[in-house]
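Q: Show me the folded form of this:
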Amino acid sequence: MSTTIDTTTTTIIDADTLRAWIDRHDDVVIIDVRSAAEFESLHIRGSYNVPLPLLAEHTEDVAQRVGRRVVLVCHSGVRAEQARQRLHEVGMDSAVVLDGGAPAFAAAGGDVVRGEQRWAMDRQVRMVAGTLVTTGLLAGELVSPKLRVLAGAVGAGLAFSAATNTCAMGAALARMPWNRGAQDPEAHVALGRLPQND
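A: Coordinates of the predicted model:
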């Protein structure tokens, strides 16, 4: 597999390509945009944790600080793609997204750091949404038909989430105590850890 990628037109790379980049280049900057708790449970060795809300607020600072070979990572690729789009908006066209995120890199034999295990945010969202829909339908049958509106509201929320590529439920779940094992870094700390663009 060739590891020469035209990052001006390519926006997604696979785990094997990233492994080859890490082996052959010393200018690879891996930015993990998940929450600190998710990062703590599994991350690529040498990656930097800049949670998506922080990156969204300080996009220009991130773009000015890092070099050309930037790889954005999350759990599945959705948040990393949102980060890539933000960086693109401020003129950084070279950032790419790791397809399948940190789990795909680990599955490909990449060097990762494992900590306390937590469910990934997308899995938590699916569990809560499924539970709310089921509860709404059962309550609609057993208590009052009006309670079916809960299932409809969750369905509408999921459709809106897909259409806007955002997730209010995920943002709310990120604030729950079980997802707060590690505190998200403050901006000056996260940005200060990033390597300077040469």
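
Q: For the rest of this, base every contact and every neighbour count on C-alpha atoms.
A: Will do.

Q: Name the next helix or strand following the longest helix along the chain along the chain.
A: For the chain, the longest helix by residue count, based on DSSP state H, is helix 121-142. Going down the chain from helix 121-142, the next helix or strand is helix 149-164, by DSSP states H and E.

Q: another one to check against the first:
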Amino acid sequence: MSTPATLSPAALHRLVREGRAPRLLDVRTPGEFRAAHIPGSTNVPLHTLRAHRAELVGHLDAETVLVCRSGQRAKEAERALADAGLPELHVLDGGIAAWETAGAPVERGPERWDMERQVRLVAGSVVLVTGVAGIVVPGAHLIGTAIGAGLTFAAIRNSCALGVLLSRLPYNRGPRTDLRTVIAELRSSR
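A: Presented below is the predicted three-dimensional model:
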């Protein structure tokens, strides 16, 4: 499978300023999207995109740019849409993090921790607590070892089961993404 075409934040910002903005599909969680997103982008969380890619393909084209926090989930979305028959999409290189670093405009909502920071907090807390508890409770430290093994596996596979679990918490969900609303928004944005 070919590597998805990337678009730099500077190139995308130039297209937006010139009035030639492509369709922007943000595949982060609704909570992440509400916290900060590129003006004019449509939120279709990765799990929704995967589940409904056949319905979405008819509303997307090669002018679509996929956006996430760093670019990784956007590449996963690109592969899912390519498998559904839409092979030539673009991924924002470096995601919204690079977009913000470039000084491009962002619409902000309520501040919240990004998923990576939440994973570090939960994993670090479990390791710390089980390490200390291991002094009193024999074998408790093995829970921390299991978390370390899980994080190692997540790094190798470039996925994160803990992140997926945390994304399901009410704090991260935000408003529910309704497929009919998404499709209506995609229709109206062209």
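
Q: ok, now how distant is the residue lying farthest from the centre of structure 2 from residue 130 of structure 2?
A: Taking C-alpha atoms, centre = their mean, the residue of structure 2 most remote from its mean C-alpha position is residue 136, at 39.9 Å. From residue 136 of structure 2 across to residue 130 of structure 2, the span is 10 Å (C-alpha to C-alpha, to the nearest Å).

Q: Same check on residue 183 of structure 2?
A: According to C-alpha to C-alpha, residue 183 of structure 2 stands 46 Å off from residue 130 of structure 2.

Q: Taking the centroid of structure 2, which residue is nearest it?
A: residue 28 (3.2 Å).

Q: Can you mark which positions in the longest helix of structure 1 are buried?
A: Residues 121, 124-125, 129, 132-133, 135-140 are the ones in helix 121-142 of structure 1 that count as buried (16 or more other C-alpha atoms under 10 Å).

Q: Tell me the one of the residues you listed nearest residue 103 of structure 1?
A: residue 121 (12.9 Å; C-alpha to C-alpha).

Q: Alignment lookup: that closest one to structure 2.
A: Aligned by TM-score structural alignment, residue 121 of structure 1 pairs with residue 115 of structure 2.

Q: cool, residue 60 of structure 1 as well?
A: Counting by TM-score structural alignment, residue 60 of structure 1 corresponds to residue 54 in structure 2.

Q: How about residues contacting the helix or strand containing that match?
A: Using DSSP H and E, residue 54 of structure 2 sits within helix 53-57. With C-alpha atoms under 8 Å, 6 or more residues apart in numbering as the test, helix 53-57 of structure 2 has contacts from 49, 80-81, 84-86, 183.

Q: what's downstream of it, the next helix or strand?
A: Helices and strands here follow DSSP H and E; after helix 53-57 of structure 2, the next one along the chain is strand 64-67.

Q: how many neighbours does residue 188 of structure 1 have?
A: Residue 188 of structure 1 has 9 neighbours, counted by other C-alpha atoms under 10 Å.

Q: circling back to that earlier point, and the residue farthest from the centre of structure 2, what's its match in structure 1?
A: Under the alignment (TM-score structural alignment), residue 136 of structure 2 pairs with residue 143 of structure 1.

Q: was I right about residue 118 of structure 1 contacting residue 41?
A: Yes - counting by C-alpha atoms under 8 Å, residue 41 is a contact partner of residue 118 of structure 1 at 6.3 Å.

Q: for residue 28 of structure 2, what are its contacts?
A: Residues near residue 28 of structure 2 by C-alpha under 8 Å, 6+ apart: 43-46, 67-69, 73.

Q: Try it again at 10 Å.
A: Listed by C-alpha atoms under 10 Å, 6 or more residues apart in numbering, the contact partners of residue 28 of structure 2 are 34, 37, 43-47, 66-69, 73-74, 115, 167.

Q: circling back: distance-wise, check the match of residue 136 of structure 2 relative to residue 154 of structure 1.
A: Residue 143 of structure 1 is 19 Å from residue 154 of structure 1, where distance means C-alpha to C-alpha.

Q: which among the buried residues of helix 121-142 of structure 1 gets closest to residue 67 of structure 1?
A: Among the buried residues of helix 121-142 of structure 1, residue 121 lies closest to residue 67 of structure 1 (C-alpha to C-alpha), at 28.8 Å.

Q: So the closest one sits against residue 176, correct?
A: No - applying C-alpha atoms under 10 Å as the test, residue 121 of structure 1 and residue 176 come out as separate, 11.2 Å apart.

Q: Filter the contacts of residue 28 of structure 2 down to the buried ones.
A: Among those, those classed as buried by 16+ other C-alpha under 10 Å are 34, 37, 43-46, 66-69, 73-74, 115, 167.

Q: Can you give the distance from stretch 83-102 of structure 1 to the centre of its chain?
A: Offset of stretch 83-102 of structure 1 from its chain centre (C-alpha atoms, centre = their mean, to the nearest Å): 11 Å.

Q: What of stretch 48-68 of structure 2?
A: Relative to its parent chain, stretch 48-68 of structure 2 has a centroid offset of 14 Å by C-alpha atoms, centre = their mean.
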